[in-house]
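give the three-dimensional model of this entry:
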Amino acid sequence: MATIKDVAKAAGVSIATASRVINKSPHTSPSAIQAVQLAMNQLGYRPNANARALVNKASNTIGVVVNDVSAPFFGAMVKAIDTVASEQGKQLLIGSGYHNSDKERNAIELLLNSQCESMVVHSKGMSDEELYKLAAEIPGMVFINRIVAGLEDRCVALDNYKGSFLATEHLIKNGHRDIGYICSSHNITDAHDRLNGYRDALSYYGLAQRDYYIEFEEPDEKGGEQAMVNLMAKNIPLTAVATYNDYMAAGCMAMLQENEIRIPEDVSIVGFDDGLIARYIYPRLTTIRYPIQIMAAEAVKLSNQLLESQSIAQQNRLFLPILVRRSTVANIIPRTHINTETIRK
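Below you'll find the predicted structure:
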């Protein structure tokens, strides 16, 4: 890994000059700035965040990287982090990565240049290897909703597989055999884990896995609506649909209701996340609770412990999802006579 000495040598300046450029000190010539920045780019040099904070007397800030700050799920996450930050007299700086490696990288770089003392990062685009290297340079960096190989003790995540298994299992235990699945089209671990949870629940209870019962779309209301259109066009005998998130479920429900298909009498629906929308659409949505507020608070607490060099337990902070029963699942066991206990054996 390149050092400031290597940067100074490559730029043809003294270490003191290189330090002034790196720390954006005044009274540095434009030529020196250009030479040092070029050397930093060529060598892939990034100053240690703690050292930079000491030189610059960094403000008390927490950096947050999310997929899209305008999405309600991430809004809840940011609000939870901000609540903890406010209690500690800290401010938030927020960047959006949009599940894109370049945008995530740029957002992290922006937070670094703003001298954030700690960082809570929701990254789905960057590789484990790159995040591992960044974490070595940023002692207060914590990852949320992801397990990064080699950094398990700095990760706060949800068992997405278990959540989707629970959702599908709930439908099966209510007598459903023909269960569709509406999945996110994003190539991220959350989507893969939730799809696998659906598939494995079917297998566990002795039900066939049928790929044509699965649709992939954008993880929002419009995507859920389109996915339901696609499933209906196939003319398959669906009695239930599990979905990637509550917003896809809402779009799915709107499509069914517009076509006078009753929920849950004709088709049962299960969402995922338990966002506000799940409580206020009609019928109220049965879903899987994602405790993002608790997880976000835990991430900030962990980041502070890392910054203060406190002992951190070597463990996965893997939170468990909970099934929230509301009004969108009908029990059809009298019609189908599925004995799930017999199937389980």
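
only C-alpha atoms from now on, for both contacts and neighbour counts.
OK.

helices of the stretch 51-200 of the chain, start to end?
72-87, 101-113, 128-137, 160-173, 189-204 (DSSP state H, counting those that start in this stretch).

and the angle from the third one to helix 101-113?
Following axes from the mean of the first three to the mean of the last three C-alpha atoms, to 10 degrees, one obtains 0 degrees for the angle between helix 128-137 and helix 101-113.

what's the answer for the fourth one, then?
Comparing the axes of helix 160-173 and helix 101-113 via the same axes, to 10 degrees yields an angle of 130 degrees.

tell me how far residue 311 lies from residue 62.
Distance of residue 311 to residue 62, computed by C-alpha to C-alpha, to the nearest Å: 21 Å.

do residue 134 as well
For residue 134, the distance to residue 62 - C-alpha to C-alpha - is 16 Å.

and what of residue 139?
In terms of C-alpha to C-alpha, residue 139 sits 13 Å off from residue 62.

ok, those two, which is more surrounded?
More crowded of residue 139 and residue 62, by other C-alpha atoms under 10 Å: residue 62, with 25 against 22.

hang on, that one packs against residue 115?
No: counting by C-alpha atoms under 8 Å, residue 115 is not a contact partner of residue 62; they are 9.2 Å apart.

next, the structure of the following sequence, for comparison with the previous one:
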Amino acid sequence: MITIRDVAKQAGVSVATVSRVLNSHRSSSEKARLAVQSAVEKLGYYPNANAKALAMQHNDTIGVVVTDVADPFFAILVKAVDKVAEQHHKTILIGIGYHNEEKERKAIDTLLCKRCSCLVVHAKALSDIELQQYLTRVPGMVIINRVVPKFENRCVSLDNIKGTFYATETLIHLGHQHIGYIGSNHQITDAKERMDGYLTALKHYNIHLNQYVIANSSPDFEGGEKAMIDLLSYNSNLTAVVAYNDSMAAGAISVLNENNINVPTQFSIIGFDDMPIARYLIPKLTTIRYPIDLMATYAANLALSLVDDGVSPPNHMHFNPTLVKRFSTKSLV
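Okay, the predicted model is just below:
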């Protein structure tokens, strides 16, 4: 049986250092952490009895790592996984990462220690290398909303670039030439990809980009308010905006109303995600649908099929963003 001393010897560090790394202690250096993780992977070591049992048998629990359960997006994700778990007579355990590297790592490790043989993981802060190490060690782990190189067949994601390209293109086809963008200030791939889709559409249709038509803020209602105020402060000719998500779009609409700018008569706006709030705004929000419920269902079934021969793998699915037309946009032509 592999012990912590074997790991320490393989990594060339002390037992205490191995313990600190395995427990995600802040004092662990990056060099030590990588050495220990490499040794753990090579030796097939599991840090406690529960995790050792994970390597030997399955149990009746599916682990789910999300960013924030208070966010409707992740609530839908969790609900979809729970529905699949119920169908297979299993329960779920939830870990929360908060877009924080240490918390994402701790969430995954905690679920593994609780013998979750299947994991559906939404992680944005951990590196590709570390996620690759987890995926190698945990056969039933599936990544959602991200593509990890070498493990593409165990990743479920959406084309964010295509989504904001569609949104921007829709406004251009409606006759808008002065289109702003409200983006997220979170340092994650979604933020970059969604802005890239907007920029790609402007370039494709030969529309000049003014440096003051992009405003980034926190990806919530308050952030949307702040970003919209910034855009109005710098621009007098904007007629439309693409928002990073529906919450930011809602904040932007609030500011437009406060400034007596009518949506959609005087101003058009498109959100992203198609969360429940989009259907209850005034006017109802045109948005890009992110089918997180379908994606989470697929991810959960895939995770189960990877560790249970009795569960058939889901059919190959490619998820695409789609435009949901409501009443927050209007043609200028």
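
TM-score for this pair?
After superposition, the two chains reach a TM-score of 0.86 (TM-score structural alignment, normalised by the length of the second structure), with 308 aligned residues with a C-alpha RMSD of 2.7 Å.

sorry, back to before: identify the contacts common to residue 139 and residue 62 of the first structure.
residue 118 (C-alpha atoms under 8 Å, 6 or more residues apart in numbering).

the closest residue to residue 195 of the second structure other than its chain neighbours and residue 57 of the second structure: what is the separation?
Excluding the flanking residues, the one nearest residue 195 of the second structure by C-alpha to C-alpha, 6 or more residues apart in numbering is residue 183, at 6.8 Å. From residue 183 of the second structure over to residue 57 of the second structure the distance is 45 Å, taken as C-alpha to C-alpha.

residue 226 of the second structure now?
Residue 226 of the second structure is 51 Å from residue 57 of the second structure, by C-alpha to C-alpha.

for residue 88 of the second structure, same thing?
From residue 88 of the second structure to residue 57 of the second structure the distance is 17 Å (C-alpha to C-alpha).

who has more neighbours out of these two?
Legend: neighbour count by other C-alpha under 10 Å for residue 88 of the second structure and residue 57, higher for residue 88 (13 against 10).

tally of neighbours for residue 20 of the second structure?
Quick note: residue 20 of the second structure (other C-alpha under 10 Å) scores 18 neighbours.

same thing with residue 167 of the first structure?
When neighbours are counted by other C-alpha under 10 Å, residue 167 of the first structure registers 28.

I figured it hits residue 269, correct?
No: using C-alpha under 8 Å, residue 167 of the first structure is not in contact with residue 269, being 9.5 Å away.

so what's in contact with the two at the same time?
Listed as contacting both residue 167 of the first structure and residue 269 by C-alpha under 8 Å, 6+ apart are residue 242.

so residue 92 of the second structure sits against residue 59, correct?
No: with contact defined as C-alpha under 8 Å, residue 92 of the second structure and residue 59 do not form a contacting pair (11.1 Å).

okay, these two: which has more neighbours?
Under the criterion of other C-alpha under 10 Å, the comparison of residue 92 of the second structure against residue 59 puts residue 92 first, with 21 against 14.

residue contacts, the more buried one?
Counting by C-alpha under 8 Å, 6+ apart, residue 92 of the second structure makes contact with 61, 62, 63, 64, 81, 82, 85.

who are the contact partners of residue 8 of the first structure?
Residue 8 of the first structure touches 14, 15, 17, 18, 36, 39, counting by C-alpha under 8 Å, 6+ apart.

what's the helix or strand for it?
helix 4-11 (DSSP states H and E).

which part of the second structure matches whichever helix or strand comes after that helix?
Tracing the chain past helix 4-11 of the first structure, the next element assigned as helix or strand by DSSP H and E is helix 15-22. Under TM-score structural alignment, helix 15-22 of the first structure has no counterpart anywhere in the second structure.

buried stuff in helix 15-22 of the first structure?
By neighbour count on 16 or more other C-alpha atoms under 10 Å, the buried set for helix 15-22 of the first structure is 15, 17, 18, 19, 20, 21, 22.

distance to residue 321 of the first structure added to these, as JSON lines?
Formatted as JSON lines, the buried residues of helix 15-22 of the first structure follow (distance: C-alpha to C-alpha, whole Å):
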{"residue": "15", "distance to residue 321 of the first structure": "52"}
{"residue": "17", "distance to residue 321 of the first structure": "53"}
{"residue": "18", "distance to residue 321 of the first structure": "50"}
{"residue": "19", "distance to residue 321 of the first structure": "48"}
{"residue": "20", "distance to residue 321 of the first structure": "49"}
{"residue": "21", "distance to residue 321 of the first structure": "48"}
{"residue": "22", "distance to residue 321 of the first structure": "44"}
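
residue 100 of the first structure: which of these is nearest?
Nearest to residue 100 of the first structure among the buried residues of helix 15-22 of the first structure, counting by C-alpha to C-alpha, is residue 22 at 27.2 Å.

quick one: residues contacting that closest one.
36, 47.

from residue 137 of the first structure, how far out is it?
From residue 22 of the first structure over to residue 137 of the first structure the distance is 15 Å, taken as C-alpha to C-alpha.

do the same with residue 17 of the first structure
Distance, residue 17 of the first structure to residue 137 of the first structure, by C-alpha to C-alpha: 22 Å.

name the nearest residue to residue 3 of the second structure, sequence neighbours excluded.
Leaving aside its chain neighbours, residue 3 of the second structure sits nearest to residue 45 (7.2 Å; criterion: C-alpha to C-alpha, 6+ apart).

number of residues surrounding the one you found?
20.
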